[in-house]
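Participant: No letters, just coordinates:
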C-alpha cells in the first residue's frame, strides 16, 4: 500500500485482506490482526488509575492502543510517534480501519517526535504512561531505543507521573535485569504475562509509587 524511508530505515505498509501490517527493514513489526497485549496494556493501566486519566502513549503503532484508550475512558490522550510515515498511515488508513471518526478523536493529540525527548522536556504530568516503543529491553528493532530502558530514562518517566500515576512497559519476553532496574525506581512493580496460544507470552510491567 505504501513504502518509504523512515527515521530508522525502510517502512512498508501491506494489506492482508481487511488487516494491515507494517514491515520495518524487511522484518515484520506489527499488524491489526493480533493486538491483544497492546490493548491489555492500556486497559490494565487505566484500570489502576483515576477515571478520565491523562494518558501518554509512546508509539502509535497501528492504532490499537489508541482505540483501547478511547474505549477505556481515558481523558486527554497524547501519543508520541517518531516516524512521520506511521503518522501518515494513521491518518490515511489506520483510523478508518478501526472505524474512528471526528468525535472519537477530540481527546487525542498526536505528537511527532521521540518519546524519550518528550518526557525529558515536557512540563506536563500524566496519570498514566504506556511505553510500547519496541520489542522490549532485550530485543530491540532499533538500537536507538535502548536508552528508553536505561536508568536515566526510567527516572525521567517516573518523574513525569502525577501522584498515584502508573507507568507501563511492553516486552516480548521477561527480562529479570530490566525488572530489577524498575524495582530500583518504583516501590510497586507488577509483571503480567499475556498468553497467546502456543507462543511465548508477551510481558507487561506495570509500575507505580516512584521512590
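Facilitator: Here it is on my side, so go on. Computed from a prediction, not measured in an experiment: that's the story for all the values here. Residues are numbered from 1 along each chain as shown.
Participant: Please make it C-alpha for all contacts and neighbour counts, starting now.
Facilitator: Noted.
Participant: Now the lengthiest helix in the chain: buried residues?
Facilitator: The longest helix of the chain (DSSP state H) is helix 36-47. Neighbour-count burial for helix 36-47, counted by 16 or more other Cα atoms under 10 Å, picks out 37-43, 45-46.
Participant: One more to weigh against that first structure:
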C-alpha cells in the first residue's frame, strides 16, 4: 500500500515542472559516494522542479513527474516502457522510485519510536515500512524507508525510498537532506495545513 501514491493529506503546491521532466546527466555530474553494490550519488544537474531544489540523486535518476501533490524521482530504465513492468512508467506509483511529498503533521502518524535524526538543523525521523503485518524481529522484509523532515509547525517533508533503490541509510539521509522547499512553498503549505487543522476542529470543509 505504501508503493501507491497516497495524497489524501497532501497539499497542492501549484503547477508542475516548467518545460517538462528534467533530465539528469550522470556524465557531467560529480560523483560523491557509493554503496558496496556500486550505487553512487551524483550532483543533480537537471532542471530544478517547481518550488523544490534537489542537490543529489542516485546516478541515473531523473524527475519522472511532479504534480500538485508529489515529486517522483525514477531510474533511467523508467524512460523506456516495459510491458512486464508497467508500474515503472507510471509516476503515480512509487515502486522502484523515490517519492517526495508534503504532509500535514496533524494528519500524519507521528514517527514516535522510530529513529530520530537532525537534518540541516531540522528535526527529522526515519521509519522503515515492512511487508505484511509482522515486525522486524519476525524477519519481514523492508518494503520502503521514509524520512520525515519538519519544515514548519504543521508541515512534514516526506521522502520515501523504495527498497529496490538499494541505497544505504546514510545515502538516503543525504538525498533527503538535499531536497529543500523554497520559502514560498513552506509558507503556502503552513498556511494551508494550519487552516486544514482548524477546519477539522470546527467541522468546516
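Facilitator: Arrived safely. Values in this document were obtained by computation on a predicted structure and should not be read as measured data.
Participant: Can you give the structural similarity as a TM-score?
Facilitator: In this superposition the chains share a TM-score of 0.25, using TM-score structural alignment, normalised by the length of the second structure; 91 aligned residues with a Cα RMSD of 5.8 Å.
Participant: circling back: what packs against the longest helix of the first structure?
Facilitator: helix 64-71, strand 126-131, strand 161-171, strand 199-210 (3 or more Cα pairs under 8 Å, 6 or more residues apart in numbering; DSSP states H and E).
Participant: okay, the angle between it and strand 199-210?
Facilitator: Counting by axes from the mean of the first three to the mean of the last three Cα atoms, to 10 degrees, helix 36-47 of the first structure lies at 20 degrees to strand 199-210.
Participant: one step back: out of the helices and strands packed on helix 36-47 of the first structure, deepest packed?
Facilitator: strand 126-131 (a mean of 26; mean count of other Cα atoms under 10 Å).
Participant: After that strand, which helix or strand is next?
Facilitator: The helix or strand immediately downstream of strand 126-131 of the first structure is helix 151-159, counting by DSSP states H and E.
Participant: Columns distance to residue 177 of the first structure on top of the buried residues of helix 36-47 of the first structure, output as a markdown table?
Facilitator: A markdown table is the format used below for these (distance: Cα to Cα, whole Å):
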| residue | distance to residue 177 of the first structure |
| --- | --- |
| 37 | 22 |
| 38 | 22 |
| 39 | 25 |
| 40 | 23 |
| 41 | 21 |
| 42 | 24 |
| 43 | 26 |
| 45 | 22 |
| 46 | 26 |
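Participant: which one of those residues is nearest residue 189 of the first structure?
Facilitator: Among those, residue 45 lies closest to residue 189 of the first structure (Cα to Cα), at 12.1 Å.
Participant: Might you report the residue contacts of the closest one?
Facilitator: Going by Cα atoms under 8 Å, 6 or more residues apart in numbering, residue 45 of the first structure touches 128, 130, 166-168, 206.
Participant: Residue 71 of the second structure now?
Facilitator: So residue 71 of the second structure contacts 63-65, 99-101 (Cα under 8 Å, 6+ apart).
Participant: In stretch 186-204 of the second structure, which residues are buried?
Facilitator: With the criterion 16+ other Cα under 10 Å, stretch 186-204 of the second structure contains buried residues 186, 188-190, 192-194, 196-197.
Participant: I misspoke; the intended subject was stretch 179-186 of the first structure.
Facilitator: 182-183, 185-186.
Participant: Take those residues and lay them out in TSV including secondary structure.
Facilitator: Shown next, in TSV, are these (DSSP: H, G, I helix; E, B strand; the rest coil):
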residue	secondary structure
182	helix
183	helix
185	helix
186	strand
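Participant: now the closest residue to residue 186 of the first structure other than its chain neighbours: how far from residue 203 of the first structure?
Facilitator: Leaving out its chain neighbours, the residue that sits closest to residue 186 of the first structure by Cα to Cα, 6 or more residues apart in numbering is residue 210, at 4.3 Å. Distance, residue 210 of the first structure to residue 203 of the first structure, using Cα to Cα, to the nearest Å: 21 Å.
Participant: again, but for residue 118 of the first structure
Facilitator: In this view, residue 118 of the first structure and residue 203 of the first structure are 25 Å apart by Cα to Cα.
Participant: now swap in residue 40 of the first structure and tell me
Facilitator: Residue 40 of the first structure is 11 Å from residue 203 of the first structure, by Cα to Cα.
Participant: same question, residue 45 of the first structure
Facilitator: Using Cα to Cα, residue 45 of the first structure is found at 13 Å from residue 203 of the first structure.
Participant: What's the first helix or strand after the lengthiest strand in the second structure?
Facilitator: When the second structure is parsed with DSSP state E, its longest strand is strand 142-152. The C-terminal neighbour of strand 142-152 of the second structure among helices and strands, as given by DSSP H and E, is strand 155-162.
Participant: what angle sits between the helix or strand following that next one and strand 142-152?
Facilitator: The helix or strand immediately downstream of strand 155-162 of the second structure is helix 169-177, counting by DSSP H and E. On the basis of the same axes, to 10 degrees, helix 169-177 of the second structure is oriented at 40 degrees to strand 142-152.
Participant: So which elements touch helix 169-177 of the second structure?
Facilitator: Using 3+ Cα pairs under 8 Å, 6+ apart: helix 169-177 of the second structure touches strand 56-58.
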